[in-house]
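**Student:** give me a model of this one.
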Amino acid sequence: MVEPAVNGTKNVIMAAAEAKVRRVVFTSSIGTVYMDPNRSPDVVVDESCWSDLEFCKSTKNWYCYGKTVAEQDAWDVARKKGVDLVVVNPVLVIGPLLQPTVNASTIHILKYLTGSVKTYANSVQAYVHVRDVALAHILVFETPSASGRYICSERMLHRGEVVEILAKFFPEYPIPTKCSDEKNPRKQPYKLTNQKIKDLGIEFTPVKQCLYETVKSLQEKDHLSISKQAEDFVKNH
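**Tutor:** This next block holds a predicted model:
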């Protein structure tokens, strides 16, 4: 996971430098920003924040580790080669699927609809609509003054809030109502700002609409019925 992310990023920046492109917009991740156990809950997480690489390694979070190293290398190579680099850091991206298959981000929602999980985790997650992420890339490319990193996020929700929204829109599905961790207090969202990208003029799609459109897309592509058929097959065999 680490090697392709790092080497692939370096190759793209080097090629951009050789081709003398006007600007490179790099899709990074919120995973390069928020993974820091030493950060105070009162600190607002913004574009100046970086994930702690040692913490990522010790927790074996290779996704965040790889993304962080890749983005840091991108900035390093861009500075050395004189490339005008701007970075977009999206949170969990949901909404209508462009591709025919289900990706990891959408499975995050799908699992609550199929009955494959009976509880929800005591954790928080930030969400953003896929079309807003696409628009963010256009804005930072076409705005001459755009520079640095841009966190792309609409809102942060506890998993309990996610299942409540899903249950209201789609009561026909076996959406879990219990938390897997009922002993500890409900996790509180950390303070994440999206002001920098909003200053460029983006108006984010509300997270409720994001969740609704995700499920409607799963229905249209028949992923829910296929998942149910697969589960029934496993149970009966």
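**Student:** switch to C-alpha atoms for all contacts and neighbour counts from now on
**Tutor:** Noted.
**Student:** who's in contact with the residue positioned nearest the centre of the chain?
**Tutor:** The centre of the chain sits closest to L92, judged by CA atoms, centre = their mean, with a distance of 2.2 Å. Contacts for L92 (CA atoms under 8 Å, 6 or more residues apart in numbering) come out as 105, 125-128.
**Student:** Proceed likewise with the subsequent sequence, for comparison:
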Amino acid sequence: MGIDGGGEARKHVCVTGNWGLLSSWLLRSLLERGYNVRSAIPKSADEAAELMALPGAEERLEWTQLAADLMDYGSLVEVFKGCVGVFHTTSPSDLVSNYPPEMIDLEVRGTLNVVEACSNAAVNRLLLTSSLSAMVWDQHRNSETVPVASAAGACIDEKCWSNLDFCRSKKLWGPLAKTMTEKAAWALARDKELDMVVINPAIVLGPKITTSRASIMAYLKGVKELPQSGLFAYVHVEDLAQAEVSAFEIPEASGRYICYERVVSELELVDIIRKLYPHRSVPSRFSKSGNPHVLTNEKLRKLGITFQTSEIVDC
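**Tutor:** Predicted coordinates:
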């Protein structure tokens, strides 16, 4: 499969899903690269006006209500017709404590509708946004009783999956939803022989001006249980969007890709947590008694996709 540099081969693409932050940056990136883009109507008039002010939007950005209703399979087929690619973005699940469990079935069914519709509409490639949380939650990696020596060498890569039973036992509904959804999507895509590429981003921060302790603290504030046990990695949304467009265009791209800019060290994270919650004890998994994890995005880097690693500053 190839989506090359221009012309008729990449005339129309569609952006679906309910993750407004990523969707808006995908629209920017796709318009910059000359695509004609179909997308769900933004929730606010101000956001719609801002996006329509982007260069090329008046000529090449088309709003469609059909892309928003993932339960309407027939409408998805209609809106996907003529598209060489579909970008499906669902809300992130890094905040493991606030995902409504009743949404799991809807997320799975909606994504399966997208996969089926892409197949029937002869879409060349589906770019699905999943999450790193579909990889990291496993009893063996997240147990404080496992000796550090036995866990330290375990590298989290694209072969890893979160354990469904473990997620259920810990009521980790967000990671459970992402894992179930991605596994179901892969099963159907293979059955339909659909070319699908999946990006598994780490924690997604807002647009990159600078990466500050304040931005990470704002993300963590109010979270009852911190994301990935013993692991805090992030990527900025504009870099994620650029990585997704690149992975869509590169013919050799296949399978899953972990996407992150930087892993925050345990010492840095402990310091941030102590400043954010001075009267709360630091979770043991972020102390020296916790199990250190190793994360790699080597597979993504082999596609030539790189990020400029930003330092965390005090502001």
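**Student:** would you pull the TM-score for this pair?
**Tutor:** After superposition, the two chains reach a TM-score of 0.70 (TM-score structural alignment, normalised by the length of the first structure), with 194 aligned residues with a CA RMSD of 3.3 Å.
**Student:** related to what we said a few turns ago, what's the match for the residue nearest to the centre of the first structure in the second structure?
**Tutor:** Mapped onto the second structure by TM-score structural alignment, L92 of the first structure lines up with I203.
**Student:** which ones are touching Y112 of the first structure?
**Tutor:** 163, 174-176.
**Student:** pretty sure I199 of the second structure sits against S133.
**Tutor:** No: here I199 of the second structure does not reach S133: they are 11.7 Å apart, not a contact under CA atoms under 8 Å.
**Student:** who has more neighbours, the two?
**Tutor:** Using other CA atoms under 10 Å, the more surrounded residue of I199 of the second structure and S133 is S133, with 27 against 22.
**Student:** wait, that one sits on P175?
**Tutor:** Yes: between S133 of the second structure and P175 a contact is recorded at 5.0 Å, counting by CA under 8 Å.
**Student:** on that earlier part again, so which of the contacts of L92 of the first structure hold up in the second structure?
**Tutor:** Using both residues aligned by TM-score structural alignment, their matches' CA atoms under 8 Å, the second structure keeps these contacts from the contacts of L92 of the first structure: 125-128.
**Student:** give me the buried entries from those.
**Tutor:** Buried subset of these (neighbour count, 16 or more other CA atoms under 10 Å): 126-128.
**Student:** keep only those of the residues you listed that are in helices.
**Tutor:** Among these, no residue falls in helices (DSSP state H).
**Student:** would you turn those into JSON lines with distance to Q219 of the first structure?
**Tutor:** Shown next, in JSON lines, are these (distance: CA to CA, whole Å):
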{"residue": "A126", "distance to Q219 of the first structure": "23"}
{"residue": "Y127", "distance to Q219 of the first structure": "20"}
{"residue": "V128", "distance to Q219 of the first structure": "20"}
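**Student:** strands - which of those residues land there?
**Tutor:** Within those, residues falling in strands by DSSP state E are 126-128.
**Student:** the stretch 101-250 of the second structure: strands as residue ranges?
**Tutor:** Under the criterion DSSP state E, counting those that start in this stretch, strands of the stretch 101-250 of the second structure are mapped to 125-129, 155-156, 196-201, 203-205, 211-212, 233-236.
**Student:** dump those to JSON lines, plus distance to E244 of the second structure.
**Tutor:** Below are the strands of the stretch 101-250 of the second structure laid out as JSON lines (distance: least, CA to CA, whole Å):
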{"stretch": "strand 125-129", "distance to E244 of the second structure": "7"}
{"stretch": "strand 155-156", "distance to E244 of the second structure": "20"}
{"stretch": "strand 196-201", "distance to E244 of the second structure": "7"}
{"stretch": "strand 203-205", "distance to E244 of the second structure": "13"}
{"stretch": "strand 211-212", "distance to E244 of the second structure": "21"}
{"stretch": "strand 233-236", "distance to E244 of the second structure": "12"}
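**Student:** apart from its neighbours in sequence, what residue is nearest S29 of the second structure?
**Tutor:** Q242 (6.3 Å; CA to CA, 6 or more residues apart in numbering).
**Student:** hang on, that neighbour packs against R28?
**Tutor:** No: using CA under 8 Å, Q242 of the second structure is not in contact with R28; the gap is 9.4 Å.
**Student:** please identify which of these two sits among more neighbours.
**Tutor:** The residue with more neighbours, out of Q242 of the second structure and R28, is R28; 20 against 17, by other CA under 10 Å.
**Student:** relative to the first structure, which residues correspond to the host helix or strand of that one?
**Tutor:** R28 of the second structure belongs to helix 20-32 when assigned by DSSP states H and E. With TM-score structural alignment applied, helix 20-32 of the second structure matches no range in the first structure.
**Student:** try stretch 115-128 of the second structure
**Tutor:** Against the first structure, stretch 115-128 of the second structure falls on residues 13-26 (TM-score structural alignment).
**Student:** if we can go back for a sec, quick one, which of the strands of the stretch 101-250 of the second structure is nearest to A45 of the second structure?
**Tutor:** Smallest distance to A45 of the second structure across the strands of the stretch 101-250 of the second structure (CA to CA): 23.4 Å, for strand 203-205.
**Student:** with the first structure overlaid, how far apart is that closest one on average?
**Tutor:** Superposing on the first structure places strand 203-205 of the second structure at an average distance of 0.5 Å from its equivalents, by mean CA distance after the TM-score superposition for the first structure.
**Student:** from the chain's centroid, how far away is that strand?
**Tutor:** 9 Å (CA atoms, centre = their mean, to the nearest Å).
**Student:** count of residues packed around E203 of the first structure?
**Tutor:** 13.
**Student:** which helix or strand contains the equivalent of it over in the second structure?
**Tutor:** Under the alignment defined by TM-score structural alignment, E203 of the first structure corresponds to T306 in the second structure. For T306 of the second structure, there is no host helix or strand (DSSP H and E).
**Student:** tell me how far T306 of the second structure lies from S23 of the second structure.
**Tutor:** Distance, T306 of the second structure to S23 of the second structure, by CA to CA, to the nearest Å: 21 Å.
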